[in-house]
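Visitor: Have a look; sequence and predicted model below, questions after that.
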Amino acid sequence: MIDDVFAQLARQGAALVRLTSDSRRGAPGAAFFAWPGAAGDGRRHIPEAIGRGCAAVLWESEGFDWNAEWRLPNAGVKGLKSRAGLLAHAFYGRPSDSLWVCGVTGTNGKTSCTQWIAAALETRGERTGLIGTLGAGFAGALGPVDNTTPEALEVHRLLAQMKRTGAGAAAIEVSSHGLDQGRVNGVAFDCALFTNLSHDHLDYHGSMEAYAAAKARL
């Protein structure tokens, strides 16, 4: 199903170079992913994405009909948000399959642990990428990220970029929000590290049990 989506878009004439779920970052060659979320329905921003030159749109099919006036390659996908990670994994050439990837979760210590992991691997000659609170990239040259764990499309793009620039490994901070929202779906983790669990983020998760369950998904 995953490869079929991109094949369907290609048959419609789409030439894609990147994926985004932010219509403000729409541009020629980009595929815009539109799904309903807590902050609003991304499908309302399809006209903006088209106006910015996006090459295609993937949209959550449940409860929505494509507007025939939007003459653009498109594909309706049921459960798009949960499948976004797998779609990005396939689109970017399955980068985590050929990297040693460690995910670090826990209330405290994620940043320190990922930095230590990267430093240890670097001493063995393994160039190691980082994704987390301090940014994404390589130690000493981190670029900004929107969240500790970026959204799924961005995580896979970053991993592909790291692979292209010589990385053999990656250490990722995986927040409970990121796990609950599927931001690391599709990442082929080789190692999972749990640091600790204390009372935090209960406004989001509702209870310690739900918070622990989110962490356990890694």
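Guide: Happy to help now that I have it. Numbering: from 1, shown residues only.

Visitor: drop to CA atoms for contacts and neighbour counts, all remaining ones
Guide: Will do.

Visitor: got the residue ranges for the helices in the protein?
Guide: Ranges of helices within the chain are 2-11, 46-51, 80-91, 110-123, 152-164, 176-180, 202-205, 208-216, based on DSSP state H.

Visitor: and of the ones you listed, who's closest to residue 61?
Guide: helix 80-91 (8.0 Å; C-alpha to C-alpha).

Visitor: neighbouring contacts of stretch 151-159?
Guide: 18-21, 84-85, 88-89, 92, 95-96, 129, 136-137, 149, 170, 178, 182-185, 187 (C-alpha atoms under 8 Å, 6 or more residues apart in numbering).

Visitor: Also stretch 119-134?
Guide: Contacts for stretch 119-134 (C-alpha under 8 Å, 6+ apart): 111, 114-115, 118, 136-139, 142, 144-145, 147-149, 159, 162, 166-174.

Visitor: next one: stretch 76-84
Guide: Contacts of stretch 76-84 (C-alpha under 8 Å, 6+ apart): 33, 35, 58-62, 152-153, 181-182, 185.

Visitor: Mind checking which residue lies nearest the centre of this structure?
Guide: Central residue of the chain (C-alpha atoms, centre = their mean): residue 152, 1.4 Å from the mean position.

Visitor: Got another one to weigh against that:
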Amino acid sequence: MIGDRAKERGREWAGRFLPPPVLGKLPERLSGLSDDSRTVGPGTLFILRCGSTYNEQHLREAVDRGAALLLVPEIHLSSVARRLGEWGCDIPVCATPHIQEASGIIASAWWDFPSRTLSIVGVTGTNGKTTSSFLTREILEAAGKRTGLIGTVWFDLGDGMVEAPQTTPGALFLQESFARGRENGLSAISMEVSSHALDQERVAGTHFSAVHFTNLTRDHLDYHKTFEDYFLAKSRLVLWTNPDGSQPGAVVNGDDPYGKRLLASLRGSGRMVLSYGHDPSFDIHPGTVRISLDGIEGTIRLPGGEMRISSSLPGDFNLQNIMGSIGCAL
């Protein structure tokens, strides 16, 4: 349970982190933050997350449940204002042109920017995200960093494993999860970041310490219009710029054709980049390695040294996962 201090904000906070109201005045007090009308209570800041259309029933439910302030997309401002007038509501309204991105940034501010004080490692790619996020967590734990997990199957925010709601949670829930991990004494979180989450700005407002690209194969074309769109969505994490303008270190699988493309685009960017793969020219590559049904044994060559590995995970694909995860922990 997150402490009560971060659960209530005043007018000064709203004036600092929200767009100026276009209808009414900012309320004296905000008691909560939600983009789900079912969880709105008296005093809540309700964010109307939507696309080209919005559900009026959700808006009405938020109003009826006591929302104190609305943040809506600019494209729907006139429609929302008209509905509020028809319903006889005088709730103040703020508007933004980028509701998805604004949601994450505002949620981060609501919870006192938790990812600034945590080492957040984001893993993206078609295959290997789950294994790599677990491996990264184990490596960081072995190095003495108490590390949480936000994954496809499991969450661990420092108070035990629970089933994950989705690959990458919504922007508001994600920032609250970071805050919960911080309060539980975590110093790092290893997390999977899906292409859907990147396209929908669910990680907006997050300060990443490292980002990891595993590979890209044909998938999710039911969501992304083309394979190029899928690649561009994934690449957003690798090319990430943090809210303060800093850039996380990037760890990229150079054996993958799209990883090679990303490495070429990162060349000369000024950010720290670690490549990994089988070619000795990569920053992280195998030394003497034996792969069998019993697992992987051998040495991994790193910038300035060598590391001995012993894993029960079989297969060359897991050797790649191990190399990438080591890179994230460097």
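Guide: Happy to help now that I have it. This one's a predicted model, so the numbers in the text were calculated from it and none came from an experiment.

Visitor: Need the TM-score from the superposition.
Guide: Here the superposed chains carry a TM-score of 0.87, computed using TM-score structural alignment, normalised by the length of the first structure; 216 aligned residues with a C-alpha RMSD of 2.5 Å.

Visitor: what residue of the second structure takes the place of the residue nearest to the centre of the first structure?
Guide: When the second structure is aligned by TM-score structural alignment, residue 152 of the first structure is paired with residue 171.

Visitor: What distance do you get for the residue nearest to its match when sequence neighbours are not counted to residue 194 of the second structure?
Guide: Spatially, and ignoring its direct neighbours in sequence, residue 171 of the second structure is nearest to residue 202 (4.3 Å; C-alpha to C-alpha, 6 or more residues apart in numbering). Using C-alpha to C-alpha, to the nearest Å, one gets 10 Å for the distance from residue 202 of the second structure to residue 194 of the second structure.

Visitor: any residues in contact with both of the two?
Guide: With C-alpha under 8 Å, 6+ apart, residue 202 of the second structure and residue 194 have common neighbours residue 168.

Visitor: What's the separation between the aligned partner of residue 198 of the first structure in the second structure and residue 128 of the second structure?
Guide: Counting by TM-score structural alignment, residue 198 of the first structure lines up with residue 217 in the second structure. Here the criterion is C-alpha to C-alpha. By it, residue 217 of the second structure lies 11 Å from residue 128 of the second structure.

Visitor: returning to that earlier point: out of the contacts of stretch 151-159 of the first structure, list just those in strands.
Guide: In strands, judged by DSSP state E, the following of the contacts of stretch 151-159 of the first structure are found: 18-20, 129, 136-137, 170.

Visitor: ok, and the most crowded of those residues?
Guide: Most neighbours among those, by other C-alpha atoms under 10 Å: residue 129, with 29 neighbours.

Visitor: Need the nearest residue in space to that one, chain neighbours excluded.
Guide: That would be residue 170: by C-alpha to C-alpha, 6+ apart, it lies 4.4 Å from residue 129 of the first structure.

Visitor: and the one you found, what is it in contact with?
Guide: Here residue 170 of the first structure is in contact with 99-102, 118, 128-131, 159 (C-alpha under 8 Å, 6+ apart).

Visitor: Map it across to the second structure for me.
Guide: Checking TM-score structural alignment: residue 170 of the first structure goes with residue 189.

Visitor: do residue 51 of the first structure as well
Guide: Under TM-score structural alignment, residue 51 of the first structure pairs with residue 64 in the second structure.

Visitor: Could you do residue 3 of the first structure as well?
Guide: Using TM-score structural alignment, residue 3 of the first structure sits opposite residue 16 in the second structure.

Visitor: returning to that earlier point: buried ones among the contacts of residue 170 of the first structure?
Guide: 99-102, 118, 128-131, 159 (16 or more other C-alpha atoms under 10 Å).

Visitor: Format the residues you listed as TSV; extra columns: distance to residue 29 of the first structure.
Guide: Converted to TSV, these look like this (distance: C-alpha to C-alpha, whole Å):
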residue	distance to residue 29 of the first structure
99	26
100	30
101	28
102	31
118	33
128	29
129	26
130	26
131	25
159	19
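
Visitor: Out of those residues, flag the one nearest to residue 11 of the first structure.
Guide: Looking across those and measuring by C-alpha to C-alpha, the closest to residue 11 of the first structure is residue 159, at 27.4 Å.

Visitor: circling back: look up how far residue 208 of the second structure lies from the match of residue 152 of the first structure.
Guide: 15 Å.

Visitor: Residue 97 of the second structure too?
Guide: Taking C-alpha to C-alpha, one finds residue 97 of the second structure at 25 Å from residue 208 of the second structure.

Visitor: Show me what residue 114 of the second structure lines up with in the first structure.
Guide: Looks like residue 114 of the second structure aligns to residue 95 there (TM-score structural alignment).

Visitor: With residue 132 of the second structure instead?
Guide: By TM-score structural alignment, residue 132 of the second structure lines up with residue 113.
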